[in-house]
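*Asks:* Any chance you can model this:
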Amino acid sequence: MAFKYGSDSSLSGSDALVRGIGLFALGLGVAELVSPGRFTKMFGLEGKENLVRAYGLREIGSGIGTLSINPTPALWARTAGDVLDLATVALGTRSGNQEQKRNAWLGIGAAAGFAALDAFAATMMAKRGGERPPPADYSDRSGLPKGVEASRGYYQQKPERGPAVAQHDARKDKVHSSDTATGSKRRSASDPARTETDAGQAPIPAGMSVS
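*Replies:* Below you'll find the predicted structure:
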C-alpha cells in the first residue's frame, strides 16, 4: 500500500485533517490492544477486554488505510466503527458506579463527535475524487526579484560552474593574502621607523608638528 505523506508533500487543510485522523487511529488502536483493561474499567465494561482488543486491531487497520493514497474507504469504515464504539460504550451507562456511568456518557459524546468528523473527512475526500492530488509544483517561482541568473554574481562570467570554481578561487585568495602579509612584514623589517597604515600613510611621531 503506497503512502502519500513524505518530506516533499504539500499538505492542504483536508490532507492535514485526514493525516491527523489516521495518526490518532493508530495511537488509539495500540492503546486498546496493549491496555484493554484500562478502557473496560473506565467505561464499566469489565469482561469485554477481548472485544476492546479487537477494536484496537480495527483502529490500527483503519489508521493505515487513512494514511494511504486513497483514504476514503478507510474513513467510511472508521465512521461505521465509531457507531459501533458508541453502541458498546453505551452499555456502560447501566453500571452502578456513578463515575463509570459518567465516563460512559462522555464516551458516547466522543464517539458521536468522531463519527461526524470521519464522515466529514470522507465526504471531502470523495468530492476530490478520493485520491490526494500530487504535491504542488513551485519550480516556476522565484524569491529573487532580479531572477536567478542575476544572483550568480562573479561566477556568471566563468565557463565553469559549481564547487570546483569556488575552491579554486578560495585557494587563489588564500595565496594572495599570504603574499600580501609576507610583503608587509618584509617592509616593516627593512624600515622599522615607517609602518604603513591601512590608508597607506606612515604614522606621525608624537611631538612632531606638521607644516
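
*Asks:* Every contact and neighbour count from this point should use C-alpha atoms.
*Replies:* Will do.

*Asks:* can you count the residues close to Gln167?
*Replies:* By the criterion of other Cα atoms under 10 Å, Gln167 has 11 neighbours.

*Asks:* tell me the contacts of it?
*Replies:* For Gln167, the contact set (Cα atoms under 8 Å, 6 or more residues apart in numbering) is empty.

*Asks:* Can you point out the buried residues in the lengthiest helix in the chain?
*Replies:* Longest helix in the chain by number of residues (criterion: DSSP state H): helix 98-127. For helix 98-127, a neighbour-count test (16 or more other Cα atoms under 10 Å) marks 100-105, 107-108, 111-112, 114-115, 117-125 as buried.

*Asks:* Same check on stretch 80-92?
*Replies:* Result for stretch 80-92 [16+ other Cα under 10 Å]: buried residues 81-83, 85-86, 88-92.

*Asks:* now, which of these sits nearest Lys41?
*Replies:* The nearest member of the buried residues of stretch 80-92 to Lys41, counting by Cα to Cα, is Gly92 at 9.7 Å.

*Asks:* For the comparison step, fold the sequence that follows:
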Amino acid sequence: MPILSNLTRPKGDPKILTTGPTVQSGAERLAKGLGWFSIGLGLTELFAARRLARGLGLYGHAPLIRAFGLREIWSGMMTLSVDKDKGLQSRVVGDGLDIAVLVSALGHGNYRRGNAAAALAMVVGITVLDVLVAKAVTAERSRPTGKPRDYRDRTGFPGGIEAVRALSR
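*Replies:* Reported below is the predicted structural model:
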C-alpha cells in the first residue's frame, strides 16, 4: 500500500517508507472484507442479473436481482464507513431477503433448483458470518451501560498542558 500512496502524494510531501501496525481489530478487518465483498456481489447482481436469474431458475426476476444488487452496494458502502455496525445489520436483513427468494426457487417446477440450493447454502453461511461479525463490531463499539465517558485526563493540546505552559514562558 505505501507504493500506491506515494504515487498520489504531492511532490513536496515526504514519502511513506513503511506502515505501522494496524489499530483495527479482527472483527473490524473482517467487516471491511465483508464490505468489499458486498460491493463486488452487488455489482455482479446489478450487471449480470439476467444471467444470475437464468442460472437459478428465477426467470423474469432480473429486476428484483438488480434491486438486491443496489442494496448490496449500499450495505457494502455502509460497512466500509464509520457506521460499520449499521452496514452489517443491513447485510443481515438483506441476507434474510436473499434466503426468502432462494427458498422460493427450490420448488419442484424449477429444473435449476440444484443451483438454487447451492446458492442458498452459501447465503446461509455468509449470514452466519454476518451475524457474528455484526455482534462483535457492535460489542466493540458499545460502552458499558451507565458509565459515562471520562475525559478528565485530556487537555486538547498535542504535547499536554505542560508543553503549552513551557512554550508560553
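
*Asks:* sorry, back to before: could I get the buried residues of stretch 80-92 of structure 1 in a markdown table, plus columns for distance to Gly63 of structure 1?
*Replies:* Shown next, in a markdown table, are those (distance: Cα to Cα, whole Å):
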| residue | distance to Gly63 of structure 1 |
| --- | --- |
| Gly81 | 12 |
| Asp82 | 13 |
| Val83 | 16 |
| Asp85 | 16 |
| Leu86 | 18 |
| Thr88 | 20 |
| Val89 | 21 |
| Ala90 | 24 |
| Leu91 | 25 |
| Gly92 | 26 |
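
*Asks:* among the residues you listed, which are in helices?
*Replies:* Counting by DSSP H, those contribute 81-83, 85-86, 88-89 to helices.

*Asks:* residues in contact with Ile60 of structure 1?
*Replies:* So Ile60 of structure 1 contacts 25-30 (Cα under 8 Å, 6+ apart).

*Asks:* mind checking the SS state of Gln24 of structure 2?
*Replies:* coil (DSSP: H, G, I helix; E, B strand; the rest coil).

*Asks:* Hmm, I typed the wrong one, I wanted Ser9 of structure 1.
*Replies:* Applying three-state DSSP: Ser9 of structure 1 is coil.

*Asks:* what number of residues lie near Val82 of structure 2?
*Replies:* When neighbours are counted by other Cα under 10 Å, Val82 of structure 2 comes out with 10.

*Asks:* what do we get in structure 1 for it?
*Replies:* Counting by TM-score structural alignment, Val82 of structure 2 lines up with Ile69 in structure 1.

*Asks:* same question, Thr138 of structure 2
*Replies:* In structure 1, Thr138 of structure 2 lands on Ala126 (TM-score structural alignment).

*Asks:* Its match contacts Pro71, doesn't it?
*Replies:* No: using Cα atoms under 8 Å, Ala126 of structure 1 makes no contact with Pro71, being 9.2 Å away.

*Asks:* How about the contacts made by the residue mapped onto Arg19 of structure 1 from structure 2?
*Replies:* Using TM-score structural alignment, the equivalent of Arg19 of structure 1 in structure 2 is Lys32. Lys32 of structure 2 is in contact with 79-80, counting by Cα under 8 Å, 6+ apart.

*Asks:* which SS state does Lys32 of structure 2 fall under?
*Replies:* helix.

*Asks:* if I look at it, how far off is Ala105 of structure 2?
*Replies:* Using Cα to Cα, to the nearest Å, one gets 31 Å for the distance from Lys32 of structure 2 to Ala105 of structure 2.

*Asks:* Pull the distance from stretch 95-110 of structure 1 to the chain's centre.
*Replies:* 37 Å (Cα atoms, centre = their mean, to the nearest Å).

*Asks:* Residues contacting it, please?
*Replies:* 41-44, 86-87, 89-94.

*Asks:* let's see 7 Å
*Replies:* 42-44, 86, 89-90, 92-94 (Cα atoms under 7 Å, 6 or more residues apart in numbering).

*Asks:* Tabulate those (JSON lines), appending distance to His176 of structure 1.
*Replies:* JSON lines is the format used below for the contacts of stretch 95-110 of structure 1 (distance: Cα to Cα, whole Å):
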{"residue": "Met42", "distance to His176 of structure 1": "77"}
{"residue": "Phe43", "distance to His176 of structure 1": "79"}
{"residue": "Gly44", "distance to His176 of structure 1": "83"}
{"residue": "Leu86", "distance to His176 of structure 1": "79"}
{"residue": "Val89", "distance to His176 of structure 1": "80"}
{"residue": "Ala90", "distance to His176 of structure 1": "83"}
{"residue": "Gly92", "distance to His176 of structure 1": "84"}
{"residue": "Thr93", "distance to His176 of structure 1": "86"}
{"residue": "Arg94", "distance to His176 of structure 1": "89"}
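
*Asks:* Kindly indicate which of these lies nearest Ser10 of structure 1.
*Replies:* Leu86 (34.6 Å).

*Asks:* give the contact list for the equivalent of that closest one over in structure 2.
*Replies:* Applying TM-score structural alignment, one finds that Leu86 of structure 1 aligns to Ile99 in structure 2. Counting by Cα under 7 Å, 6+ apart, Ile99 of structure 2 makes contact with 120, 123.
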